[in-house]
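Student: Build me a model:
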Amino acid sequence: MADGLNPPQREAVNTLSGPMLVLAGAGTGKTRVVTYRIANLIRNRIKPERILAVTFTRKAAGEMQERAASLLPKSRRKADSPQPEISTFHALCVKILRRHAPQLGYPELFSICDRGEQESVARSALREIRAPADSLKPSDLLGYIGRWKMGSISPRQAMGLGETDREHLAAAAYRRYQKTLKDRGVMDFDDLLLLTEELFTKFPEVRHQEANRFDHVLIDEYQDTNHSQYEIVRGLASGHRNLCVVGDDDQSIYGWRGAEVSHILRFAKDWPEAKVVRLEDNYRSSGSIIDLANTLIAFNSERHDKVLRAARHEGPKPRILQFKDEQEEALQVVQDIRRLMGMGRGAKDFAILFRTNEQPRAFETELRAAKLPYVLIGGMSFFDRREVRDILAFLKLVADPTDDPAVLRVLNTPPRGLGDAARKSLVSEAAARGLPIWGMIENPTGVTGLSKAALEGVLKLRGMVESWHEMAERMSVADLLTRIVDDTNYQAEIARLYEDPNDRDSRWAVVEEITNAAANYDTKKKSRKKDTRKRILTFLDDLLVGNQDESRDKEKQLSQNAIALMTLHSAKGLEFPFVYLVGMEEGILPHKRSLEGGETQIAEERRLAYVGVTRAQDELTMTMALTRRKWGKPRETIPSRFLFEMTGQAENFVKRKQAAESPKGPTKRSGRGARARRG
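Tutor: Below is the predicted model:
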């Protein structure tokens, strides 16, 4: 077990009891330590099924499972052998809630809503409280609700926290939104964490029951935990206290979505007997890049004391390039990449990292002009695509015909004579009778306002769903999905909507991908459960919860031989031989919002810059524009304070900033050439 491990890694792997914090700096072999430790626990006669390992993405969980299994003897790798439970936080919480949801007033077979359903419920909630049309959009309301839920704030608490009219309006709508979800037996993704925390708080016997399933708990990326995840971990590990958390406070960059860096900073206070192991040998980046990263992050005062050491050669010094404007910045970066590709480097060796979603436009323009292949990471999620939402709505309808959002989504998809008038008639009649919309489809004869064509459409939909429900008792999920696609003639619907053959093919491939996912599920589960609803809902859990982090889409995009364009947040966990960290200016990095939030937010922006720097393996180039257009007019910029910090000129930043903000106006700087300064 010690092969290939350095002394601190070996210490972390061989410490098998009690609480332990493994501070794993960038590129220090964190995944190796976690997987070796799981394998070592099993080798030391800890029953695999008594080990729980939790991470944040399905991809990371899958890799962890495979690597740990490869370290065990062949006898332990058999498919029917007990395995450690390795999953994401959301997947773990789904399993817990499936066992105990009725105690919170939810059905055991609750469903999980996607973004489209969330927006539908949010829209209804805003209508119910009669919010003015221009006051709050459904997407804005969901932003408020998401932030409250990530902070473990209930609708009642949100009402007391509101300071502005907009916040009070959002809090009132939050209460309606949550009531609607509960009445329908539905949870959103944030509920999976929030309700598990509530379950553990209100029902100690449930917390003990779930904690007693495991003797060892490992948590990856601990610096990214929010309040609910923190409380769930404490609940699961406080009895046996065999808790190992792995993470790096210097890479805590998700404060905007509820992550609290304080969790990893105060671990030794929460668990006084904890051992702390520091992994400081970086195997990713050259020495000159690591020196720069260490210099930068040392400006954060609230952090664990650690310094990365490069295990590689010194390498070229990182460059700092200044350009006349953002167009020149993009042009010169692309020309530099083209030069290196001409020397034999592949397109996938390069990454252009930026802070804001507006920055890549100029780079895309220049990459297209240069005819260089590129991919913009983080586009539309697989699960936001129309085809996916349609097909999954049909499947939800088989599992639960009372799912109103699913009914409304497929009511006239593909068209069957059920337009807006028919939809309004069905919804109004259902509301008047206090029934789900499906109740009107089961017995449409009493619904007023339905034309003959609409009635035929209702009967056709009812007949199909009833036949699918019957088939589901004897079919695999993949076969059922194929039948749904055939019966609805969905391929013809794609042909009707999209004229371009390439567009049709790509959208049809999406439908095929859903069926492939169902086939993989059927193979993994092997046996067919008799409970149709439970089987389909389990598949939907596997599909929706397992992929809500969008890691699969990112992995597929990165597999292409193309230059990667992505935000710094998306780049975490990745590495590239050549990295261009662009837009290093005040107001971009650090972002303008953080400038108003005090040192805590500046510290997170500094960690974000640190993440960007440590993505580079061989060469790092940081760029800035001397002017950048705002509303069509060029405005002079201030270089990012992080550039001054990295170059040992931090005191000069204050002078430069004071001069730029003086009543006389910004200082003049030379912008004649593409490269005004090289550092």
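Student: rest of the way, CA atoms for contacts and neighbours
Tutor: Fine.
Student: Now name the helix or strand holding N502.
Tutor: According to DSSP states H and E, N502 maps onto helix 501-525.
Student: Against which helices or strands is that helix packed?
Tutor: helix 386-399, helix 477-487, helix 490-497 (3 or more Cα pairs under 8 Å, 6 or more residues apart in numbering; DSSP states H and E).
Student: Export the ones you listed as a markdown table, with columns for distance to A211 and mean neighbour count.
Tutor: Formatted as a markdown table, the helices and strands packed on helix 501-525 follow (distance: least, Cα to Cα, whole Å; neighbours: other Cα atoms under 10 Å):
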| stretch | distance to A211 | mean neighbour count |
| --- | --- | --- |
| helix 386-399 | 31 | 21 |
| helix 477-487 | 33 | 18 |
| helix 490-497 | 46 | 14 |
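Student: Out of those, the one nearest F200 is which?
Tutor: Checking those against F200 by Cα to Cα gives helix 386-399 as the closest, at 28.5 Å.
Student: Quick check: next helix or strand after the closest one?
Tutor: Heading C-terminal from helix 386-399 (DSSP H and E), you reach helix 404-410.
Student: got the contact list for that next one?
Tutor: Residues outside helix 404-410 that contact it (Cα atoms under 8 Å, 6 or more residues apart in numbering): E117, S120, D390, A393, F394, K396, L397, P401, R423, P436, I437, W438.
Student: Distance from the chain centre to that helix, please.
Tutor: Chain-centre distance of helix 404-410: 26 Å, with Cα atoms, centre = their mean, to the nearest Å.
Student: Check stretch 633-647 too.
Tutor: Its chain's C-alpha centre and that of stretch 633-647 lie 30 Å apart, by Cα atoms, centre = their mean.
Student: tell me, how many neighbours does R339 end up with?
Tutor: 12 (other Cα atoms under 10 Å).
Student: ok, now how distant is it from A347?
Tutor: R339 sits 11 Å away from A347, going by Cα to Cα, to the nearest Å.
Student: likewise S111?
Tutor: 42 Å.
Student: Please generate a structure for the following sequence too, so the two can be compared:
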Amino acid sequence: MGVLSRRVRPEDWKPVGVAALEANALDVVRATDHRSVIAGPGAGKTELLAQRAAYLLQTGASPAPRRILAISFKRDAATNLAARVRQRCHRSHAQRFDSMTFDAFAKGLVDRFGQALPKRWRPRPDYDIMFPGDRDYRVFLYQQVGAPPASVGTYADLQTISVKTFERRYLVGSPLPVDGLWNPTPAQWAADRFWQMSLHEGRKSVLSFPMIGRLAELLLRVNPMARDALRLTYSHLFMDEFQDTTQIQYDLVRTIFLGTNTVITAVGDNKQQIMRWAMAMDDPFTAFDGDFGAKRTSLYNNYRSSPELVRIQHVLAQALDARAVAPVSKTAGTIAGDSCAIWDFSTPEIEAKRLAAFVATEMKTHTLGPRDFVLLVRQKANEYAAVLEPAFVAAGIPLRNEAGMVGSIALQDLLVEAASELIVAVLRLAMTAPAGRHWTVCQEALNTLRGVAPDDEVAQARLAQELDAYVLKLSATHPNPPKSKVVSRSIVDNILGFVGRERVIAVHPAYGQGGWLEKVLDSAAEHLLMSSVGDIEWPSALDTYEGTHATPLMTIHKSKGLEYHSVIFVGLDDGAWWSFSNDQIEATAGFFVAFTRAKQRVVFTYCAQRGTRTKIATLYQLLKKAGVKSIHVA
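Tutor: You can find the predicted model right below:
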């Protein structure tokens, strides 16, 4: 279990579980000042933060009972970081490490202290979560809100507000004024009406996550005791994927921690900013360095990609940032032939067949599994899957559209939901042998959910007995995977009943409102049933649930933070990249993200039947500049 719980002297501390860190990374790990860390693809951002946590906890630089807060953007990133800290630290240390998403952090604050907000901004305690889009804002502005008071403007003024920028600029664009605005513009008046209707005029309050972020910031501005409690709790703050920080999130962090002794480490890559459409700031690193006096540090090693891929990546990187420094590949090339090529096909059907044959051959040649490959698309994954899936199945490789919906949740999102992971862990323990690894996962999850202290051995032993008895009963009741939705749902509910529904909600705040937990459980039951088709046993059904033996198909956005031996990017054409000219920087960053998922090989495919390639000529020029060849595949 890593280092014991005793304290290590800073000068004696060594990186845990890795051979070595590059000099700049070690410098950040031991830093006592604010740092903004620019870390390119494959630089080991998660590892850097895990090592920093181990150093701070094991040397007492973060002294008990103070804690470390790590904020990520994606749930899986938050989970991965927490898991890595648990691997590197004694449990008594690891449990002082809180890893969560920004949304969960803000929501936790509103749920705990929201009733102390001024009346005009106070949601009802059982509020619902909404995910409004352009269409909702259009209906609101043009149908629901009505005409403003004459002193503000006219109905015609409201018609000139852009639906696209209403949320970003007016609804959540700046910190909330405690008493409202005295002399609002028509757009500010409309935004305030949206707030007041959402908070006070329905059967329940309904809030979006950006609105919750703004309420959390206001809450801490008007409630110094809550703000001071956070400052005292957290000695250090880590922010991951910092390039995607929104103004809302940045303002919240600034309100809590600016001018305090909490030390902040912000890590990200300005060349991988692909969330500008979702309100990411233009340049959060410069704002952070200016406000907090942070020291900018770059990491230069790439532990993921081969030297040839790293060379091509650098050509793309320079298109995004002229000052980009060439990274150093720390991985050997292991394949023959081109590391990168563009394949031209005459029809999508031929493309599908040839790609399936290519993956099958590569798997044999390099002893790889289906999940060592990924098929990436820009959007509309379902349309590509319809043609690709039959060809892959015919070649003996299951292809799985991870962007596809299961109930009301995308499959890839369902798999990283805490409730889904818990259900699978318990089923693996009950239904598969040997169960060693699953035993540890279940035991640790239960300890956390039931609030058992790391040194309470009696309570831990009691919990272990309870778990043993439960999985024996579960495997006896359900010796085979479910054949109906009723049975599948009863298994899911049974497991949740055992671990404790209320405890799951207490530990994962997102499940507390708006029926989200119910949606996750229903999708998990649906997916479990779909994974149990045919005459198969539990281990195979659970493998299918997790996609262990299938090649994933996903969008670029969903691939961020993942890595594969080979990346096949399907559809490098104007049709897929129709919005390229609207925001060339973000589109090129998306292209960079897709390319940098690969360890050994990248294949781009083009098929004239899907569209031309004039709008995205810049991307082709970049590849040509890097020496990437185009091959016509008959």
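Student: Can you get me a residue count around T538 of structure 1?
Tutor: Neighbour tally, T538 of structure 1, other Cα under 10 Å: 18.
Student: Same check on the one 4 residues further on?
Tutor: Residue neighbour count, defined by other Cα under 10 Å, stands at 16 for D542 of structure 1.
Student: Need the three-state assignment for A70 of structure 2.
Tutor: What DSSP: H, G, I helix; E, B strand; the rest coil gives for A70 of structure 2 is strand.
Student: Need the counterpart of it in structure 1.
Tutor: If you follow A70 of structure 2 across to structure 1 using TM-score structural alignment, you land on A53.
Student: next one: A589 of structure 2
Tutor: In structure 1, the residue paired with A589 of structure 2 is R607, using TM-score structural alignment.
Student: what does W538 of structure 2 give?
Tutor: When structure 1 is aligned by TM-score structural alignment, W538 of structure 2 is left unaligned.
Student: try M554 of structure 2
Tutor: Using TM-score structural alignment, M554 of structure 2 sits opposite M566 in structure 1.
Student: circling back to that earlier point, now render the helices and strands packed on helix 501-525 of structure 1 as JSON lines, adding distance to D281 of structure 1.
Tutor: Shown next, in JSON lines, are those (distance: least, Cα to Cα, whole Å):
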{"stretch": "helix 386-399", "distance to D281 of structure 1": "44"}
{"stretch": "helix 477-487", "distance to D281 of structure 1": "47"}
{"stretch": "helix 490-497", "distance to D281 of structure 1": "53"}
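Student: The ones you listed: which one's closest to V13 of structure 1?
Tutor: Here helix 477-487 is closest among those (Cα to Cα), at 40.8 Å.
Student: separation between E328 of structure 1 and F363 of structure 1?
Tutor: Relative to F363 of structure 1, E328 of structure 1 is positioned 10 Å away (Cα to Cα).
Student: Outside of the longest helix along structure 2 itself, list whatever touches it.
Tutor: Looking across structure 2 with DSSP state H, the single longest helix is helix 457-477. Residues outside helix 457-477 of structure 2 that contact it (Cα under 8 Å, 6+ apart) are V426, L429, A430, M431, Q443, L446, N447, V452, F498.
Student: and the residues you listed, which are buried?
Tutor: In those, burial by neighbour count holds for V426, L429, A430, M431, Q443, L446, N447, V452, counting by 16 or more other Cα atoms under 10 Å.
Student: Which stretches in the stretch 501-650 of structure 1 count as strands?
Tutor: Taking DSSP state E, counting those that start in this stretch, the strands of the stretch 501-650 of structure 1 run over residues 563-567, 576-581, 616-625, 627-630, 633-636.
Student: just how off-centre is the longest one within its chain?
Tutor: For strand 616-625 of structure 1, the separation from the chain centroid amounts to 26 Å (computed by Cα atoms, centre = their mean).
Student: To what extent does it diverge from structure 2 after superposition?
Tutor: By mean Cα distance after the TM-score superposition for structure 1, the fitted strand 616-625 of structure 1 averages 1.4 Å away from its aligned residues in structure 2.
Student: hmm, back to that, and the contacts of helix 404-410 of structure 1 as JSON lines, adding distance to V465 of structure 1?
Tutor: JSON lines is the format used below for the contacts of helix 404-410 of structure 1 (distance: Cα to Cα, whole Å):
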{"residue": "E117", "distance to V465 of structure 1": "20"}
{"residue": "S120", "distance to V465 of structure 1": "23"}
{"residue": "D390", "distance to V465 of structure 1": "14"}
{"residue": "A393", "distance to V465 of structure 1": "11"}
{"residue": "F394", "distance to V465 of structure 1": "8"}
{"residue": "K396", "distance to V465 of structure 1": "10"}
{"residue": "L397", "distance to V465 of structure 1": "7"}
{"residue": "P401", "distance to V465 of structure 1": "9"}
{"residue": "R423", "distance to V465 of structure 1": "18"}
{"residue": "P436", "distance to V465 of structure 1": "16"}
{"residue": "I437", "distance to V465 of structure 1": "14"}
{"residue": "W438", "distance to V465 of structure 1": "11"}
